[in-house]
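Trainee: Below: sequence and its predicted model.
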Amino acid sequence: MAEHKRVPSRRRKVLLVAACAFVALVVVGAGAAGWAYLKLNGNIKSVDIDSRLGDARPPAATDGSFNILVLGSDSRAGANGDLAGGSTGDSARSDTAMVVHVSQDHSRASIVSIPRDTLVDRPQCTDGAGKTVQAVKRAMYNSAFETGGAACAVKTTEQLTGLRMDHYLQVDFAGFARVVDAIGGATVTTTVAIHDKDSGLDLPAGQHHLDGQQALAFVRTRHGVGDGSDLGRIELQKQMVKSLLQQAGGIGLFSDPVKLWSIGDTMTRSITTDSALGSVNSLVGLAQELKGIGPDQLTMVTLPVMTAPADPNRVVEQQPQAGTVWAALRADQPVPRSVVSAQPENPAQAAPTASPKATEKATGKADAVR
């Protein structure tokens, strides 16, 4: 007698199909996640700062606090060529420099902006090609990155501050504009109109929601506000940082996987890091450590400087104020209130004190935005 095969019921067929579909989704999902991870990791450019600098550095903190050197490069290479005006030829300088100190409990941060025209003693460095860059007395701070790359910028900053730069993060023009666009723009408020043909920024007084290129022009503008100096530009950059923190905190990334992927892809394509941060896992870990720090937990100051005695177009650290800033961060203390209260006024929040032409004539800074 022939054995009859058992015919599965409709319910069992449905369960079988569902189980197969679930397994397929898990496999495909794991493959997609793996592909995404490799894609984002492959986007990140990194520099091995530690191997280039060796042990002749300030000691790393042991209490959980840490420091990050954030540089904005003014390179015109690739997609940067048509952005934000000005010209640097084939070179790249650290147009924006911020030392970010994160407190021991990761509940607050202090950011100190270093004016690019600050005269510093630049130490001997080795550039990316292994060539020795000789030490120079009274060189412009931003020349360290131009002549010796990221490692030289870190070494110069460590010598200036006495702080170990635990991490390094660099973004260029095109990268900054892409990131701003990816998070949905940035909102700024000005009480004065800003018209700067060099940066391309043209804003009436009031509140403005800027796209990436407008935001870049905003942080690059000099001649359109205040006295036309780099110090005024730094004040605009402070406003932009706080605006971006607010914007990033309100876009609901983890509830929107598509947006999360878009921003992750954009950010990883836009940065260069030290090798310790050169992976998605490391960047996510850093983001977790910083997630409790918003605009209200952030203190932003410009390094106290004064006009250089030998060159009215340059500045030097103003002492003892500058020394107290670095000492406070080394001790994991807030920036002294005396320094915070004496900070320059944001030129976008107050009437200009001089016309751009008068300022250029007096200071010799008629060079366009660089």
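Mentor: On my side now, so go ahead.
Trainee: C-alpha only now, for contacts and for neighbours.
Mentor: Noted.
Trainee: correct me, but residue 295 touches residue 244?
Mentor: No. Assessed by Cα atoms under 8 Å, residue 295 is found out of contact with residue 244, at 9.3 Å.
Trainee: Neighbour count: the two, which is higher?
Mentor: The neighbour comparison of residue 295 against residue 244 (other Cα atoms under 10 Å) goes to residue 244, with 21 against 17.
Trainee: helices or strands up against the longest helix along the chain?
Mentor: What stands out as the longest helix in the chain, according to DSSP state H, is helix 10-43. Under the contact criterion of 3 or more Cα pairs under 8 Å, 6 or more residues apart in numbering; DSSP states H and E, helix 10-43 touches helix 257-270, helix 280-290.
Trainee: other SSEs contacting the longest one?
Mentor: Judged by 3+ Cα pairs under 8 Å, 6+ apart, helix 257-270 is in contact with helix 10-43, helix 173-182.
Trainee: out of these, nearest to residue 198?
Mentor: Closest approach to residue 198 among the helices and strands packed on helix 257-270 (Cα to Cα): helix 173-182, 14.9 Å.
Trainee: Distance from the chain centre to that closest one, please.
Mentor: 11 Å (Cα atoms, centre = their mean, to the nearest Å).
Trainee: Wait, residue 89 touches residue 77, no?
Mentor: No. Judged on Cα under 8 Å, residue 89 makes no contact with residue 77 at a distance of 9.1 Å.
Trainee: if we can go back for a sec, in JSON lines: the helices and strands packed on helix 10-43, plus distance to residue 14 and mean neighbour count.
Mentor: Below are the helices and strands packed on helix 10-43 laid out as JSON lines (distance: least, Cα to Cα, whole Å; neighbours: other Cα atoms under 10 Å):
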{"stretch": "helix 257-270", "distance to residue 14": "30", "mean neighbour count": "18"}
{"stretch": "helix 280-290", "distance to residue 14": "39", "mean neighbour count": "13"}
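Trainee: Make a markdown table out of the ones you listed and add distance to residue 172.
Mentor: Shown next, in a markdown table, are the helices and strands packed on helix 10-43 (distance: least, Cα to Cα, whole Å):
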| stretch | distance to residue 172 |
| --- | --- |
| helix 257-270 | 7 |
| helix 280-290 | 18 |
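Trainee: Put this next to the first one:
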Amino acid sequence: MGLDSRRDEDGNVLPAATYQALHAGDGSDGGYNTNVLMLIHIPAGGGPAIGISIPRDDWTTLPGAPDGNATGKIKQAYGYELDQTLRYIVNTEPGVSHDDAYQQARSAARQEEITTVSQFLGGVPINHFIEVTMAAFYDIAQAVQPIQVCLNETTSDTYSGADFHQGLQSLDASQALSFVRQRRDTSGSGVELTDLDRERREQAFIVALAYKLRHEDVLTNFPLVQHLIDTAKQDIALDSGFDLLSFAGDAQRFAGGGITFQTLPIVRYGVEDGQDVNIVDLAQIRSTTAALIAASDHPGTTASATPTTSGPAGGGTTTAGTGAGGSSAAKAPTGATNAGASTAESTAPSTTTTSAAQPLASGGIPCVN
């Protein structure tokens, strides 16, 4: 889960230079919405993993919502529980320090978000969690920069700081954060982006990162791996049973094409309680999730769960390739470079253009909106 908070894991403000690099305001901005929700299922038998993205604005039941708010956006479960638990501790346990109360509330909020997501998906057990803040993402990206990504169109956005040209390009840590945050184009170019395109960007970034880790032998560079693990321990919240070294081994397998990402479908955009939301078919969500997990557990079978997104899901021409389960790769779009990101070398990897509704497989660098 990825938080909207512009603070560190202890709730402290960040250095001014970090806020400048994040291009996301300061410590008073953001909050405790889980703006990124992704379930990663890793089969016990070593088969291909599946990453399931849950759009943050999906309207659903919130099991632990306070003050009689039984429904809300799925991302709101965390913040509601944090606020409710913190108020309860402050009012009933005056001897508890603010820092301890805050950490207890954060723990309760994580568990509530996990419970909400599990119920939303049909009771899927969630054994471990990773919680990432914007600052944590930036620190990890700094450790592995530059990272190559590919875009279908030239686009820029004053809100996220995005300024990207069409085609392959290498991003530094600050640009990488803009890449995964952008959900609009403010250049007047006519490029249309939605929140679902941002989900796709998040998937594409993980796939691109996995490609880098494999093809630059990062995972065999033990000092760098240890640095990444140390950074993760400092900046990222994990459950006590999460084994980072074991996960690093899984990441090596993912990098070679061992994971596919899928975004859960929405029926349409709507308005509930004055909020812009995604209206979903809960039965479709649960059947899609079950089929994707079953196909991951039994890779010899064919999943019939590729969802159809009825609402606007972002454009993009579908081309057979790694993202669509095909074998041929599309040529990267070409376009003039700008100062926002550097052009990839001529030895750049092959790319695959996919639409937001398609599965996105690891093993290459996907071109996305």
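Mentor: Ah, there it is. No experiment lies behind these values; they were computed from the predicted model shown.
Trainee: Any idea what the TM-score comes out to?
Mentor: After superposition, the two chains reach a TM-score (TM-score structural alignment, normalised by the length of the second structure) of 0.65; 270 aligned residues with a Cα RMSD of 3.0 Å.
Trainee: quick revisit: what touches both of residue 295 and residue 244 of the first structure?
Mentor: Counting by Cα atoms under 8 Å, 6 or more residues apart in numbering, no residue touches both residue 295 of the first structure and residue 244.
Trainee: So the spatially most central residue of the first structure, which state does it fall into?
Mentor: The first structure has residue 70 as the residue nearest its centroid, 4.7 Å off, counting by Cα atoms, centre = their mean. Put simply, residue 70 of the first structure is strand when judged by DSSP: H, G, I helix; E, B strand; the rest coil.
Trainee: Could you measure from it over to residue 286 of the first structure?
Mentor: 14 Å (Cα to Cα, to the nearest Å).
Trainee: what about the counterpart of residue 216 of the first structure in the second structure, how many residues close to it?
Mentor: With TM-score structural alignment defining the correspondence, residue 216 of the first structure maps onto residue 177 in the second structure. Residue 177 of the second structure: 25 surrounding residues under other Cα under 10 Å.
Trainee: Residue 177 of the second structure and residue 136 of the second structure, how far apart?
Mentor: Relative to residue 136 of the second structure, and taking Cα to Cα, residue 177 of the second structure is found at 11 Å.
Trainee: rewinding a little: what stretch of the second structure does the longest helix of the first structure fall on?
Mentor: Going by TM-score structural alignment, helix 10-43 of the first structure sits over no part of the second structure.
Trainee: Mind listing what's buried along that helix?
Mentor: Neighbour counts over helix 10-43 of the first structure (16 or more other Cα atoms under 10 Å) mark 40-41, 43 as buried.
Trainee: Could you pull up the contacting residues of the aligned partner of residue 74 of the first structure in the second structure?
Mentor: In the second structure, residue 74 of the first structure lines up with residue 4, judged by TM-score structural alignment. Residues in contact with residue 4 of the second structure (Cα under 8 Å, 6+ apart) are 30-35, 133-134.
Trainee: any idea how far residue 149 of the first structure is from residue 322 of the first structure?
Mentor: Look at residue 322 of the first structure and residue 149 of the first structure: by Cα to Cα, they are 25 Å apart.
Trainee: and the two? which has more neighbours close in?
Mentor: residue 149 (20 against 17).
Trainee: wait, is that one part of a helix?
Mentor: Yes. The assignment for residue 149 of the first structure (three-state DSSP) places it in a helix.
Trainee: where does the nearest residue to residue 239 of the first structure once chain neighbours are set aside fall, helix, sheet strand or coil?
Mentor: Closest residue to residue 239 of the first structure apart from its sequence neighbours, by Cα to Cα, 6 or more residues apart in numbering: residue 188 at 7.2 Å. The three-state assignment at residue 188 of the first structure reads strand, by three-state DSSP.
Trainee: what does residue 188 of the first structure align to in the second structure?
Mentor: Match for residue 188 of the first structure (TM-score structural alignment): residue 149.
Trainee: And the helices in the stretch 1-150 of the second structure?
Mentor: In the stretch 1-150 of the second structure, the helices defined using DSSP state H, counting those that start in this stretch lie at 16-22, 76-92, 98-120, 134-144.
Trainee: and what of the stretch 151-300 of the second structure?
Mentor: Counting by DSSP H, counting those that start in this stretch, residue ranges of the helices within the stretch 151-300 of the second structure are 173-181, 195-215, 222-235, 244-253, 282-297.
Trainee: among those, which is nearest residue 77 of the second structure?
Mentor: helix 282-297 (17.2 Å).
Trainee: which helices and strands sit right next to the closest one?
Mentor: Here helix 282-297 of the second structure touches strand 49-53, helix 98-120, going by 3+ Cα pairs under 8 Å, 6+ apart.
Trainee: looking at those, which is buried most?
Mentor: Neighbour counts (mean count of other Cα atoms under 10 Å) averaged over each of these peak at strand 49-53, with a mean of 23.
Trainee: sorry, back to before: who's more crowded, residue 89 and residue 77 of the first structure?
Mentor: Between residue 89 of the first structure and residue 77, residue 77 has the larger neighbour count (other Cα under 10 Å), namely 16 against 10.
Trainee: Quick one: neighbours of the closest residue to that one other than its chain neighbours, just the number.
Mentor: Closest residue to residue 77 of the first structure apart from its sequence neighbours, by Cα to Cα, 6+ apart: residue 90 at 7.4 Å. For residue 90 of the first structure, the count of nearby residues is 8 (other Cα under 10 Å).
Trainee: Next, the contact list for residue 40 of the second structure, please.
Mentor: 49-52.
Trainee: Determine which two of these are furthest apart.
Mentor: The widest separation within the contacts of residue 40 of the second structure (Cα to Cα) is 9.9 Å, between 49 and 52.
Trainee: of all the helices of the stretch 151-300 of the second structure, which lies closest to residue 265 of the second structure?
Mentor: Of all the helices of the stretch 151-300 of the second structure, helix 282-297 sits nearest to residue 265 of the second structure, with 6.9 Å by Cα to Cα.
Trainee: Show the contacting residues for residue 116 of the first structure.
Mentor: So residue 116 of the first structure contacts 94-97, 140-142, 230 (Cα under 8 Å, 6+ apart).
Trainee: what do we get in the second structure for it?
Mentor: Matched to the second structure by TM-score structural alignment, residue 116 of the first structure sits across from residue 56.
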